[in-house]
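1. Got a sequence here, can you build the structure:
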Amino acid sequence: MSEIQEIPLREFHAKHGARFVNFGGWNMPVQYTSILEEHQAVRKAAGLFDVSHMGEFFVRGTDAGAYLDRLVVNRIAKAPVGKAIYSPMCTEDGNVVDDLIVYCISATEFLICVNAGNIEKDLAWFRDKAAAWQLELTVEDQSEQFALLALQGPVAEEILVAAGLDAAAELQRFYHQSLAWDNAELRICRTGYTGEDGFEIYVHPNDAEKLAQRIMEAGAEKGLKLCGLGARDSLRLEAGLPLYGHEISNEISPLEAGLGWTVKFKKPDFVGKAALAQQKESGLKQRVIHFKLEGRRIAREGTDVVSENGERVGRVLSGTLSPMTSTPIGSALVATEALDAALYVDLRGNKQTLLTAKPPLHK
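-> Reported below is the predicted structural model:
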C-alpha cells in the first residue's frame, strides 16, 4: 500500500485542529493540543482516540473456534459469547506475526482486530492456514466496513452513559456487546490500550462522525479531550503494553516479551507451540524489560544497552518522557545473562544508569 490512506473522520479531526502524520501508510492525527495535555486528560478524566486504521476480520463457520485455537497462542474455542481475548499469533519458530484481539460473537463467528500495518500480511496468514488445515470456515476482511473509536479514562463510562450508551455501565472488562444507538449499529467493547478503564466502539464509517460528536458533547464538562497517536504511545508505554514491531516482533517471542500468561501450553496444538515449549524448558536467552532513567535525557529506540565494562548486551525498544512523572521511561530487549548486573544506556558516549522497573511506570 504505497498510497497514503485516509480514515473516515479525517475532516472531523482537521476541524478540531489535528496535526497529521503518516503512520503505517495511514494519515493519522498525532496530536491536537499537546501530547502532554492529551496524555494527562486520559489519566485524570478521558480521551477520545480515532483508531479506524486498525483491521477487522470475520472468521465464520463450524470450525471457527478450533481454527483460532490452533492459530493463536491463547485459548479461544471455549470462550463464552461476549468475551474479548488478547493474544499473540506466532510463526512455527515462536516469534510473533501480530498481536490481536479476538471477540467471540457466537460459537461459529468471531471478530478479530489486527494491527493496521499488518492487515495484508495477516489476511494471507489466516487464509493460508485455513486452506492448509482444510477446515469448515470463511475468513473475510471487513476493515473498510468499520470505523473504530476508543474512549479511555476514569470517567469514560460516565461519558458513554451520558451519550446514550447505557450498556457501558453493565459491560465487564474484556467483554463486548452489539447494540443499536440512534439508528446505528455499534459494537461496544470494554478494552483499551492506555492502562485506564475504557471502551472501544466499532461503528460503520457513515455513522462515525455522529457518534464522535455525541461523545464529545457528553464529555465537554467532564474533562474529555481528543487525543492522537502521540498520547496513545506514551500512555501504552507507561502502562507497559506492547507495540508490535517494538516489544513483540518477528524477533521477539511472547515468552521473551513477558506475555507468558497468554500462552496456553495445555491446548492440544497451536502454531509455535513446540518452539515456545523449548524456550520455556531451556531458558530464555533474551527478555524484554522496562526501565526508568534519572535526569531528563530520553533513551530512544535503538539506543544500546551496555554492561559495566561497556559491552553491548541489548537495545532500547521504546523510549519517551513520562508525562505523569517527567521521568524518562522505556523498554529494552536485554540478554538474560546480563540482567543480574548493573545496566546502562549509551547516550552518545555517556553511560546513564538504567533502573529496571515494573509497569505501570507512572505509579
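2. Going by C-alpha atoms from here, please, whenever you check contacts or count neighbours.
-> Fine.
3. Could you measure from Asn95 over to Gly314?
-> 18 Å (CA to CA, to the nearest Å).
4. how close does Pro323 get to Asp99?
-> Distance from Pro323 to Asp99, counting by CA to CA: 26 Å.
5. Looking at these two, which one has more neighbours?
-> Asp99 (23 against 20; other CA atoms under 10 Å).
6. Skip the chain neighbours and tell me the closest residue to the more buried one.
-> Nearest residue to Asp99, sequence neighbours excluded (CA to CA, 6 or more residues apart in numbering): Pro88, at 4.0 Å.
7. Name the helix or strand for that neighbour, please.
-> Using DSSP states H and E, Pro88 sits in strand 84-90.
8. Equivalent analysis for Phe291, please.
-> strand 286-292.
9. any idea how far that strand is from the chain center?
-> Remark: strand 286-292 is offset 18 Å from the chain centroid, using CA atoms, centre = their mean, to the nearest Å.
10. Test my guess that Gly195 contacts Arg236.
-> Yes. Gly195 is within contact range of Arg236, at 6.6 Å (criterion: CA atoms under 8 Å).
11. Now do the helices in the stretch 201-350 of the chain.
-> 205-218, 229-239, 273-282 (DSSP state H, counting those that start in this stretch).
12. Pick the most buried one from these.
-> When the helices of the stretch 201-350 of the chain are scored by mean count of other CA atoms under 10 Å, the highest mean neighbour count falls to helix 229-239 (a mean of 23).
13. counting contacts, what elements does that one pack onto?
-> strand 26-31, helix 35-44, strand 312-321, strand 328-335 (3 or more CA pairs under 8 Å, 6 or more residues apart in numbering; DSSP states H and E).
14. Identify the residues contacting that helix?
-> 28-31, 35-36, 38-39, 49, 193-195, 242, 318-323, 329-331, 359-362 (CA atoms under 8 Å, 6 or more residues apart in numbering).
15. Whichever of those residues end up buried, select them in PyMOL.
-> The buried residues among those can be selected in PyMOL (16 or more other CA atoms under 10 Å) with this line:
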select buried, resi 28+29+30+31+35+36+38+39+49+193+194+195+242+318+319+320+321+322+323+329+330+331+359+361+362
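16. How about the contacts made by the spatially most central residue of the chain?
-> Centroid-nearest residue in the chain, with CA atoms, centre = their mean: Tyr193, separated by 5.4 Å. Residues in contact with Tyr193 (CA under 8 Å, 6+ apart) are Arg232, Leu235, Arg236, Leu241.
17. I have a second one here; can you model it like the first so I can compare?
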Amino acid sequence: MSTETNGLKTPLYDIHVESGGKIVPFAGYLLPVQYGTGVIAEHMAVRTKCGLFDVSHMGEIILKGPDALKNLNNLLTNDYTVMADGQARYSPMCNEEGGVVDDLIVYKVRDNCYFIVVNAANKDKDYAWMKAHVTGDAELSDISASVAQLALQGPKAMDILRKVAKEEDIPEKYYTCKFHCTIDGMDCIISKTGYTGEDGVEIYLASGDAPRLWRLLMENGRDEGLIPCGLGARDTLRLEASMPLYGHEMDDTISPKEAGLGMFVKMDKEDFIGKKAIEARGPLTRRRVGLKVTGRGIVREHQPVYADGRQIGVTTSGTHCPYLGYPVAMALLDIAYKEPGTAVEVDVRGRRVAAEVIKLPFYKRS
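-> Got it, this is the predicted structure:
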C-alpha cells in the first residue's frame, strides 16, 4: 500500500495500488518499487518465465522535418544515416565537453521522421537540450504525457504476446519495432527491446488505453507465470545484464568511451556535439569494468576501489544478483586495472571487501 502522495501518477497508478505495489517517488513519478512477491521473485520471474513493468514514466519525443536526420547525427554520437523504417538504434548524447547528457533509443518511423525514447529522470533536460541545438527545417515535439509504455520481459514474453497480437504485428529482430499495430482494438507500437537482458517487448500506446492492456496481458499470461514487477527488479535485472544506467555508469563528466560505449561513438562521422572534446581527451585513462565480489559483503554505488595501496576508481552500481547467486558491481577504474582477473578491494562503509575484475556482461541469456 502507498503512503506517498507527492509526484505524478502514471495511467497505471491505481492498478499498482490495488495489486499491492509498494509505491515510491522516482524521477518525479509515483511508481511501484516492488509488489508483495518481492524483488527476488520478480527478478527470477523475468529470468525464467515473464514479468510486466510499467515504464510510462519514460519520455517520448518526435523529431521530424527535412533536416531531422542531419540534426540526429549532430546531436548523437551514433550514426543514423543508413536506417530502415522500424529500425531502432541506441546512442549516447554528449555535451560540448564530451560527457553524456543522456543515453536514448531512436526509432525511424519513415524518412524525415523519428521517434526518440529518453530516460524519465532526464526527460525535460533532454528535450531542452535538443530544442537548444536543433537547427534548420526540423520540428521537435514532446509527446510523453500522451504515451504510456509497458515492458513485457522474459523467456515466455513472446508466447503471451502471440495470444493478444497478430503475428504480422510482432517484430522479429532485436532492436526493431512495428508501428501502427493493434491489440484488442488499441493502437500501439510494439518494439523488440528491453532493459532486462531477456527476450521481450516494450509496447507504446495512448495513456488512456494502458490499464486495459495491462489487465489483458496479466490475464493472458497467467498460465505462463506472468507477474507484475517494480523498479527494484528492473534495476537488479539491468545490473545483472551489465546495462549502464544514466547517473551511475555515465553522467555529464563521464565520456561514453569511458562508460564502455565506444561502439556507439562513430568518430569517423563528420561531426557531432562533443566529438572534438572526446578527441582532445586522448587515450582512455579510466574504463567501466565488472567486479565480482569474492569477499563477504554487498557492494553498492559510489564506493572507493583500491589496489596497490591506492584508490584506483569508484563503483557505479552494485547489488546481489538473484539469478547468478553472487554480488557484483560495475566500476569506473584506472585503465591499468581493467583486465579480468585483477584483484581489487572495495571500501564498504570503512571495511575493505575483496573483489576481482571480470568480463562484462555478468549475465547473457543463452
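18. Can you pull the TM-score for these?
-> The TM-score (TM-score structural alignment, normalised by the length of the first structure) is 0.94; 356 aligned residues with a CA RMSD of 1.6 Å.
19. still on that earlier bit, quick check: the strand holding Phe291 of the first structure compared with the second structure, mean distance?
-> With mean CA distance after the TM-score superposition for the first structure, strand 286-292 of the first structure departs from the second structure by a mean of 1.0 Å once superposed.
20. Which elements pack onto that strand?
-> So strand 286-292 of the first structure, by 3+ CA pairs under 8 Å, 6+ apart, packs with strand 328-335, strand 355-356.
21. related to what we said a few turns ago, reformat the helices and strands packed on helix 229-239 of the first structure into CSV and put distance to Lys129 of the first structure next to each item.
-> Formatted as CSV, those follow (distance: least, CA to CA, whole Å):
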stretch, distance to Lys129 of the first structure
strand 26-31, 28
helix 35-44, 39
strand 312-321, 30
strand 328-335, 30
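22. For Gln145 of the first structure, which of these is the nearest?
-> strand 26-31 (16.3 Å; CA to CA).
23. Name the residues of stretch 70-85 of the second structure that come out as buried.
-> Lys70, Asn71, Leu72, Asn73, Asn74, Leu75, Leu76, Thr77, Asn78, Asp79, Tyr80, Asp85.
24. try stretch 117-137 of the first structure
-> Those would be Gly117, Asn118, Ile119, Asp122, Leu123, Phe126, Ala130, Leu137, for stretch 117-137 of the first structure by 16+ other CA under 10 Å.
25. again with stretch 291-308 of the second structure
-> 291-294, 297-306.
26. quick one: contacts of that stretch?
-> Residues contacting stretch 291-308 of the second structure (CA under 8 Å, 6+ apart): 248, 311-320, 326-331, 333, 343-348, 353-358.
27. Need the buried ones from those residues selected in PyMOL.
-> To isolate the buried ones among these in PyMOL, judged by 16+ other CA under 10 Å, type:
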select buried, resi 248+311+312+313+314+315+316+317+318+319+320+327+328+329+330+331+333+343+344+345+346+347+348+353+354+355+356+357+358
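28. Just the angle for the helix or strand hosting Leu150 of the second structure relative to helix 39-48, thanks.
-> In this structure, Leu150 of the second structure sits in strand 147-153 according to DSSP H and E. Strand 147-153 of the second structure runs at 80 degrees relative to helix 39-48, counting by axes from the mean of the first three to the mean of the last three CA atoms, to 10 degrees.
29. Please report how far whatever residue of the first structure lines up with Glu240 of the second structure lies from Glu301 of the first structure.
-> If you follow Glu240 of the second structure across to the first structure using TM-score structural alignment, you land on Glu238. Separation of Glu238 of the first structure from Glu301 of the first structure (CA to CA) stands at 15 Å.
30. Ok, Asn27 of the first structure next?
-> Distance from Asn27 of the first structure to Glu301 of the first structure, by CA to CA: 22 Å.
31. what about the residue lying closest to Asn119 of the second structure once chain neighbours are set aside, neighbour count?
-> Excluding its sequence neighbours, the residue lying closest to Asn119 of the second structure (CA to CA, 6+ apart) is Met58, at 5.4 Å. Counted by other CA under 10 Å, the residues lying close to Met58 of the second structure total 19.
32. so what's Met58 of the second structure up against?
-> By CA under 8 Å, 6+ apart, the neighbours of Met58 of the second structure are Val117, Val118, Asn119, Ala120, Lys123, Ser144, Gln149.
33. Ala79 of the first structure too?
-> Ala79 of the first structure neighbours (CA under 8 Å, 6+ apart): Cys104.
34. what's the answer for Val21 of the first structure, then?
-> With CA under 8 Å, 6+ apart, Val21 of the first structure has these contacts: Asn27, Met28, Pro29, Val30.
35. Please pull up the equivalent of the first one in the second structure.
-> So that's Asn27 of the first structure. Match for Asn27 of the first structure (TM-score structural alignment): Leu30.
36. Neighbours of that match, how many?
-> Here the count is done by other CA under 10 Å, and Leu30 of the second structure has 22 residues near it.
37. For Ala277 of the second structure, see how far away it is.
-> 38 Å.
38. next one: Lys108 of the second structure
-> Taken as CA to CA, the span from Lys108 of the second structure to Ala277 of the second structure is 28 Å.
39. swap in Gly28 of the second structure?
-> Distance from Gly28 of the second structure to Ala277 of the second structure, by CA to CA: 32 Å.
40. what's the answer for His43 of the second structure, then?
-> As judged by CA to CA, His43 of the second structure and Ala277 of the second structure stand 39 Å apart.
41. on that earlier part again, post-alignment, the strand holding Pro88 of the first structure versus the second structure, mean distance?
-> Once fitted to the second structure, strand 84-90 of the first structure is off its aligned match by 0.4 Å on average (mean CA distance after the TM-score superposition for the first structure).
42. related to what we said a few turns ago, quick one: the contacts of Tyr193 of the first structure as JSON lines, columns for distance to Ala212 of the first structure too.
-> Output for these, formatted as JSON lines (distance: CA to CA, whole Å):
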{"residue": "Arg232", "distance to Ala212 of the first structure": "17"}
{"residue": "Leu235", "distance to Ala212 of the first structure": "21"}
{"residue": "Arg236", "distance to Ala212 of the first structure": "22"}
{"residue": "Leu241", "distance to Ala212 of the first structure": "26"}
